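# Provided below for reference: sequence and predicted model.
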Amino acid sequence: MSGGATRTTALAVGPAGAERAGRSLAREVPVALSFDGTTHAVMLASPGDLEDFALGFSLSEGIVTAPGQIERIEWVDHPEGIELRIWLAVGLGARLLERRRAMAGPVGCGLCGIDSLKEATRPLPTLPPGGVRLAEGDIARAITALALAQPLHAETRAMHAAGFWTPGEGLVFAREDVGRHNALDKLLGALARAGRDASGGAIVMTSRVSIELVQKAVLARAPILIAVSAPTDRAAAAAEAAGLTLIARARGAGFDIHTHPDRIALTEVPHDA
């Protein structure tokens, strides 16, 4: 299975009447991730950049801590979907057994089938203060760059994207998927495969920010997370506790800084009301 979109026809209705029109639909297929021969999760995802997805998922879920702990990744097509067979280095299977989950569910859910509610509030490391610093105008530049790097969304209007942006390089990587969590995992996998450290830039998202996106960003050591939509209260609280700069509602020249604003150089210092 390959290709991120399929063609269909729809009855397009407008002021001039109704007519048949060609449309592109985003593909979503079941993707099973198995580790050492045992299925760990089944996600509905876009069938592209799946090796990045397998690596990013393994890292962001804490199954491995470095790309070298994965010996190989195999892609197997089935009539029902795609299986990603991930083979771990010797000794890592015991860690996985402690965190077994079966996550068959819709793309909008990042904690489906969870075995323990404790996983939803897993402790996060605290990011070191300082590090990368963005100018106020960098926020709009990052969002604009990500919008231009979404060919599947331009075709289907049904995709999320995650990007990695630095002040010196601009948009370094971008990955698309029908699920926002999947897009971020693909991005983190691409960074890891390239040997890039997320601490040197910002993660940019096209979606709202839920707690699992904050968790994945912090575990990747990214100091800044930028999104076009709002965060949940739990996501903002987690970002505050972990030292993550969380920027939301980034549209045009405007944006909200919810946590740790010291990493953003504002042109005007806000005054307390």
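Structure's in. What do you need? Numbers count the residues shown, from 1 in each chain.
# contacts, neighbours, all on C-alpha from now
Fine.
# From the opening residue of stretch 201-209 to its closing one, how far?
For stretch 201-209, the first-to-last residue distance is 18 Å (CA to CA, to the nearest Å).
# List of residues touching it?
132, 142-143, 146, 160-167, 180, 184, 217, 222-232, 235, 248 (CA atoms under 8 Å, 6 or more residues apart in numbering).
# In helices, which of the residues you listed fall?
Counting by DSSP state H, the contacts of stretch 201-209 place 142-143, 146, 180, 184, 217, 235 in helices.
# got a winner among those residues for most neighbours?
Leu184 (31 neighbours; other CA atoms under 10 Å).
# before we move on, the earlier item: ok, which pair from the ones in helices among the contacts of stretch 201-209 is furthest apart?
By the measure CA to CA, Leu146 and Ala235 form the most distant pair in the ones in helices among the contacts of stretch 201-209, at 22.0 Å.
# What about Gly113, how many residues nearby?
A count of neighbours around Gly113, defined by other CA under 10 Å, yields 14.
# In contact with the closest residue to Gly243 other than its chain neighbours: list those residues for me.
The shortest distance from Gly243 to any non-neighbouring residue, by CA to CA, 6 or more residues apart in numbering, is to Leu127 (5.2 Å). When contacts are counted by CA under 8 Å, 6+ apart, Leu127 touches 218, 221, 223, 242-244.
# in what helix or strand does Glu19 lie?
Taking DSSP states H and E as the criterion, Glu19 maps to strand 17-26.
# next, the one to line up against it:
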Amino acid sequence: MAFRHAMLSSGERIVAEEVPIAFSYSGSTHAVMMGTPADLEDFAVGFSLSEGIITSAIEVIAVDAVPAGDGIDVQVTLHDQSADALIARRRRMAGPVGCGLCGIESIEQAVRPVAKINDDGFQLRPSQIAEAVSLLSDAQHLNRETRAVHGAGFYIPGQGIVAVREDVGRHNALDKLIGAVLLGGWQPSKGAVVVTSRLSVEMVQKAAIAGSAVLIAISAPTALAIRTAEETGVTLVGIARGQDFEIFTRPGRIIAEGNAHVA
């Protein structure tokens, strides 16, 4: 039922699916996330990289998604060396939709240091930031139907948005995007990550681990996200709506054009 224009009416609505998604390595469950059951190979690769289980997509030999009760068991097969490293640092955690750091065992793990971004001269113009946000919105097909999922996109100047992933969890959407970028052969350092959510610290950590120097969002960052971005060398652009945005860290990568001025 819907109430519109002071009237009740019946109808149908497409809603986003949400299921438990387990990631298993060497036969043991490492994590269970609530998420959208799509793009699971991308999710597995991106999650594995973000968690420090792998350092490159080539360490993943195979990904098999197997139905498991009301959810899905994503079985990830790693090269022997990666599998041995995982066993040495294995932990269990359960991650609900809104949580990107669930199940960690210490404060130190929550604010873990991330390798600094190599400054290879990547820059964006203000018009390209506006274009990236607009193209991401246009490419969010699932959100257009459900109005219930986050999106993450990878923008390359001159090519536009080359990959988009959606999920009910903002962290999941970013992990899926990271996996898609790695498997698609794009270089994270040659483009910008664009997300539809707020910028919490783990979003910055994931972008930095992937190697992307610019992270753009339609919402604002937290104070810890700003400090982490500054330390890791990530340019943080927030509240990007229409032609306007705010630069919170490393503004040197945003170059002026026309009448625009970047201080």
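Arrived safely, thanks for sending. Quick caveat: nothing in here was measured; it's all calculated off a predicted structure.
# The residue nearest to Gly243 of structure 1 maps to what in structure 2?
Per TM-score structural alignment, the equivalent position to Leu127 of structure 1 in structure 2 is Ile117.
# I'd like the distance between that match and Ser28 of structure 2.
33 Å.
# what do you get for Ala180 of structure 2?
In terms of CA to CA, Ala180 of structure 2 sits 24 Å off from Ser28 of structure 2.
# cool, and Glu41 of structure 2?
Going from Glu41 of structure 2 to Ser28 of structure 2 by CA to CA gives 18 Å.
# can you map out the strands along structure 2?
Using DSSP state E, the strands of structure 2 run over 2-4, 7-9, 19-25, 28-35, 60-68, 71-78, 93-95, 150-156, 160-167, 192-195, 214-217, 235-241, 244-247.
# circling back to that earlier point, between Ala180 and Ser28 of structure 2, which one's more packed in?
Ala180 (25 against 13).
# Chain neighbours aside, what residue packs nearest to the aligned partner of the more buried one in structure 1?
Matched by TM-score structural alignment, Ala180 of structure 2 corresponds to Ala190 in structure 1. Excluding the flanking residues, the one nearest Ala190 of structure 1 by CA to CA, 6+ apart is Asp52, at 5.2 Å.
# Please pull up the equivalent of the one you found in structure 2.
Counting by TM-score structural alignment, Asp52 of structure 1 corresponds to Asp42 in structure 2.
# Please name the residues that touch that match.
Counting by CA under 8 Å, 6+ apart, Asp42 of structure 2 touches 175-180, 183.
# give me that answer again for 6 Å
Asp42 of structure 2 makes contact with 176, 179-180, according to CA atoms under 6 Å, 6 or more residues apart in numbering.
# one step back: give the PyMOL command for selecting the buried subset of the contacts of stretch 201-209 of structure 1.
Here is the PyMOL command that selects the buried residues among the contacts of stretch 201-209 of structure 1 (16 or more other CA atoms under 10 Å):
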select buried, resi 132+142+143+146+160+161+162+163+164+165+166+167+180+184+217+222+223+224+225+226+227+228+229+230+231+235+248
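# how much does the strand holding Glu19 of structure 1 stray from structure 2?
In the superposition against structure 2, strand 17-26 of structure 1 averages 1.1 Å from its aligned positions (mean CA distance after the TM-score superposition for structure 1).
# Give the aligned equivalent of Val195 of structure 2 in structure 1.
When structure 1 is aligned by TM-score structural alignment, the residue opposite Val195 of structure 2 is Met205.
# In structure 1, which residue is most central in space?
Leu184 (1.5 Å; CA atoms, centre = their mean).
# Could you check how far the residue lying closest to that residue once chain neighbours are set aside is from Ala66 of structure 1?
Counting by CA to CA, 6+ apart, Leu184 of structure 1 lies nearest to Ala162, which is 5.3 Å off, once chain neighbours are set aside. Using CA to CA, we find Ala162 of structure 1 at a distance of 21 Å from Ala66 of structure 1.
# And Ala45 of structure 1, by the same measure?
From Ala45 of structure 1 across to Ala66 of structure 1, the span is 23 Å (CA to CA).
# what do you get for Glu119 of structure 1?
Applying CA to CA, the value for Glu119 of structure 1 to Ala66 of structure 1 is 21 Å.
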